[in-house]
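>>> What would the 3D arrangement of this be:
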Amino acid sequence: MSYRRIRRACHGRAPAVRVSLALAIVVALGCGPVSHVEPPPPKPVPKVLVIGVDGVRTDRVLTTGATYLRALMSEGLYATGQLDLAPGVKSLSGPAWSTILTGVNPEKHGVRDNTFAGRQYTRYPDFLTRLERLRPDLDTLAVTLWRTFFDTGLLHQVDWHATLRPGVDYAEHLKDEMIIRRMTDLISRHRVDVVFLHLVNPDKVAHKHGPLGPEYVTALDTMDLGIGRLVDAVRRRPTYRNEKWSVIVVTDHGHRDEGGHGGLSPEELQIFLLAAGPGIRHERRHEAKLVDVAPTVFAQLGMRIPADFEGVPLGGELPGK
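Prediction:
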């Protein structure tokens, strides 16, 4: 039966006799134009930006403007706390960043100071390496000014990584600016899924001038501006409307009033975690733990939490261990 005869039936011009299969089809389907069914919108793709800020003393952060940090706090979870160090573990960057990136404490990853002696990264790899092994389709990026992260294997399997070239004398205040500029360009223009960025200037300034003076305030304000630029780069992505981003900001230790760390004073042990993204409630906590960063990344990506992680996600649903 031709389309023409069916169309005539729809307009009431079909013969009165010989009610045919065509008319039965018309009655069943209805007359009139065929409606266009819109396909369902694509499911937003989860992505995570982790910003590590070295040597930021928690009690000094909110004495500055902290415009962009405060904005993230208003959207998500802000937790303060103190390092809980086992005997023999120092309040240094080596143990702290190992804990942040591996999701396990020094008793497992083996790093107790900045020599990185005893490291167990083969057994407890960083979360980027774990993601690459579980989901090779993910695009992972890592940038740090501390080459030791790569030289020791703390950051091992990453799609794209960068650090400063050895032997080049960069002006101290320009180091963070260089990697922020590079990362904002990469985030704005390229496909990325999980990003880790490590900023060091607050720690450098605190070592030189202490955390109580105007130099440290300037360093914190500059860090805050850099965080704002990174978040803005995320929101300027052409594909942003089809993505759901989570942002995590974490520091590794504090500083004594005169500058320096490694001991057990309350000022040296200060840490904070900030997380904003889908499923993370707006709240304030006082039990920040560095092991919570890695499981939060997995949870925000909707991935099963590795069984050997020692932390828990900062809000959101727990995909399972």
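
>>> alpha carbons only for contacts and neighbour counts from here, please
Noted.

>>> Tell me the spatial nearest neighbour of R236, not counting adjacent residues.
S188 (6.2 Å; Cα to Cα, 6 or more residues apart in numbering).

>>> Which strands or helices does the helix or strand where the one you found lies pack on?
Here S188, judged by DSSP states H and E, is contained in helix 172-189. Here helix 172-189 touches helix 201-209, helix 214-235, going by 3 or more Cα pairs under 8 Å, 6 or more residues apart in numbering; DSSP states H and E.

>>> 7 Å - rerun?
The helices and strands touching helix 172-189, judged by 3 or more Cα pairs under 7 Å, 6 or more residues apart in numbering; DSSP states H and E, are helix 214-235.

>>> Run the angle between the helix it packs on and helix 172-189 for me.
Counting by axes from the mean of the first three to the mean of the last three Cα atoms, to 10 degrees, helix 214-235 lies at 10 degrees to helix 172-189.

>>> can you give me how far helix 214-235 is from the chain middle?
Distance of helix 214-235 from the chain centroid (Cα atoms, centre = their mean, to the nearest Å) equals 16 Å.

>>> Starting from the helix or strand hosting V48, tell me the next helix or strand along the chain.
Under the criterion of DSSP H and E, V48 resides in strand 45-53. Downstream of strand 45-53, the first helix or strand assigned by DSSP H and E is helix 58-61.

>>> for that following helix, which positions count as buried?
Residues 58, 61 are the ones in helix 58-61 that count as buried (16 or more other Cα atoms under 10 Å).

>>> For the helix holding S188, which outside residues touch it?
Residues outside helix 172-189 that contact it (Cα atoms under 7 Å, 6 or more residues apart in numbering): 199-201, 226, 229-230, 233-234, 236-237.

>>> likewise stretch 79-92?
For stretch 79-92, the external contacting residues (Cα under 7 Å, 6+ apart) are 112-114, 253, 261-263, 268-274, 284-288.

>>> Report the distance from stretch 286-306 to the chain centre.
Relative to its parent chain, stretch 286-306 has a centroid offset of 10 Å by Cα atoms, centre = their mean.

>>> Now the second one, please; I'll put the structures next to each other:
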Amino acid sequence: MIRSLSLLTLLLCLPVGSLSAAEKSKHVLLLGIDGCRFDALTKAKTPNLDKLMSGGSYSSTALILGDRYQKNDTVSGPGWGSIVTGVWADKHNVQDNGFKEPHFDKFPHFFHYVKQRMPEAKTLSIINWSPIKTFMVSSADISIDTTSIPKAYKMWDDAAAAYAVDLIAKEKPTAMMLYFGEVDEAGHAHGFHPTVPQYIEAIEHVDSLVGKVLETINKQTDQEWLIAVTSDHGGLGTGHGGGHDKPEILNSFLIVSGPAAEKGKFDEQVYIVDAVPTLLTYLGVEIDDAWQLDGHAVGLKSDEK
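Next up, the predicted model:
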């Protein structure tokens, strides 16, 4: 009896951070950096994104178009539509930035599947490209758009990060999407290229915001997070439309980071539609063939699949 009490006392005195992975709750973050070229990211000083890469799997050539369907324009509407749903544009039917007849009722935002499997899960979306909130987000307990007038993406990104830091601690979301837009804005204004100082500066500023978010996540010592980072397209000159045969536009990147992730560069070709199935699989949401997802879980350790 004395021995049992001593063991119980010892367990109660252990710090929360000593919980095993099996005892921690699982959480996921889809982190989107609009219009970010990987070659510019690697030139910029990005200690926080570098840490995510070293703590998981990554690809510098995650394609924004699939083998089966490549007719949509290489712009944000189809790109984010594919990222948040895990299907290509012939299914979600966003071909450009017009959103004429989107099919997000048939191919919904990944929060829908999280809620279907775990109704008690808390879902959180923080963005500042308004069509994501207007057309794409569904099944979100909290959905925030930080846009305002006048147009100021850097300020909007600062606000998005501040909301994320506050709500991760308060709400403990099971599934979360966080979007930053200023890199794309800098590319359109000054050029999408590693030699453009304003473009590099925007990437470095976003990285500093990512650091604040990661610091908050790391304080949640009873939680284990998987983070997928990607972009909807690259860029060439000051644009990215019509980029079907331009590697600088077609190549995005994908980072899958966390204790459950494999380490190193992806051996296989990966796609932006792979982010959502990866996050769902980590959460224990079994992929149903009826969902017709085009992506697949990638970068997870074998015991997490």
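
>>> Would you give the TM-score for this superposition?
In this superposition the chains share a TM-score of 0.86, using TM-score structural alignment, normalised by the length of the second structure; 283 aligned residues with a Cα RMSD of 2.1 Å.

>>> re earlier: give me the stretch of the second structure that the strand holding V48 of the first structure matches.
Using TM-score structural alignment, strand 45-53 of the first structure corresponds to residues 25-33 of the second structure.

>>> average distance between that stretch and the first structure?
Superposed on the first structure, stretch 25-33 of the second structure shows a mean distance of 0.8 Å to its aligned residues (mean Cα distance after the TM-score superposition for the first structure).

>>> Now that stretch: buried residues?
In stretch 25-33 of the second structure, counting by 16+ other Cα under 10 Å, buried: 26-33.

>>> hang on, the earlier thing: next secondary structure element downstream of the helix holding S188 of the first structure?
strand 194-199.

>>> what span of the second structure lines up against that next one?
Using TM-score structural alignment, strand 194-199 of the first structure pairs with 175-180 in the second structure.

>>> if we look at that stretch, which residues are touching it?
Stretch 175-180 of the second structure is touched from outside by 27-34, 122-128, 157, with contacts defined as Cα under 7 Å, 6+ apart.

>>> tell me the two of those residues that are most distant?
Across these, no pair lies farther apart than D34 and K122, at 24.7 Å, counting by Cα to Cα.

>>> For V256 of the second structure, see how far away M136 of the second structure is.
Relative to V256 of the second structure, M136 of the second structure is positioned 22 Å away (Cα to Cα, to the nearest Å).

>>> For those two, indicate the residue with more neighbours.
V256 (29 against 22; other Cα atoms under 10 Å).

>>> Would you confirm that the more buried one contacts I227?
Yes - using Cα atoms under 7 Å, V256 of the second structure is in contact with I227, at 5.8 Å.

>>> Now list whatever residues contact both of the two.
Shared contacts of V256 of the second structure and I227, defined by Cα under 7 Å, 6+ apart, are absent.

>>> wait, what's in contact with the residue positioned nearest the centre of the first structure?
When Cα atoms, centre = their mean is applied to the first structure, the residue found nearest the centroid is L49 (2.7 Å). By Cα under 7 Å, 6+ apart, the residues touching L49 of the first structure are 194-196, 246-248.

>>> Of these, which ones are shared with the second structure?
Contacts conserved in the second structure for the contacts of L49 of the first structure, using both residues aligned by TM-score structural alignment, their matches' Cα atoms under 7 Å: 194-196, 246-248.

>>> which SSE is the equivalent of I271 of the first structure over in the second structure in?
Here I271 of the first structure is matched to S252 in the second structure, going by TM-score structural alignment. Here S252 of the second structure, judged by DSSP H and E, is contained in strand 251-257.

>>> Mind giving me the packing neighbours of that strand?
With contacts defined as 3+ Cα pairs under 7 Å, 6+ apart, strand 251-257 of the second structure has these neighbours: helix 47-54, strand 56-63, strand 223-230.

>>> Just give me how far the helix or strand following it sits from the chain centre.
Heading C-terminal from strand 251-257 of the second structure, the first helix or strand you meet, by DSSP H and E, is strand 264-265. Its chain's C-alpha centre lies 18 Å from the corresponding centre of strand 264-265 of the second structure when counted by Cα atoms, centre = their mean.

>>> Strand 264-265 of the second structure corresponds to what range in the first structure?
Counting by TM-score structural alignment, strand 264-265 of the second structure corresponds to residues 283-284.

>>> Next: stretch 117-127 of the second structure.
Matched against the first structure by TM-score structural alignment, stretch 117-127 of the second structure falls on residues 134-144.

>>> neighbouring contacts of the matching stretch?
With contacts defined as Cα under 7 Å, 6+ apart, stretch 134-144 of the first structure is touched by 128, 132, 158-163, 191-199.

>>> Report the buried members of those residues.
Using 16+ other Cα under 10 Å, the buried ones in the contacts of stretch 134-144 of the first structure are 128, 132, 158, 161-163, 192-199.

>>> wait, Y124 of the first structure sits on G110?
No - assessed by Cα under 7 Å, Y124 of the first structure is found out of contact with G110, at 9.6 Å.
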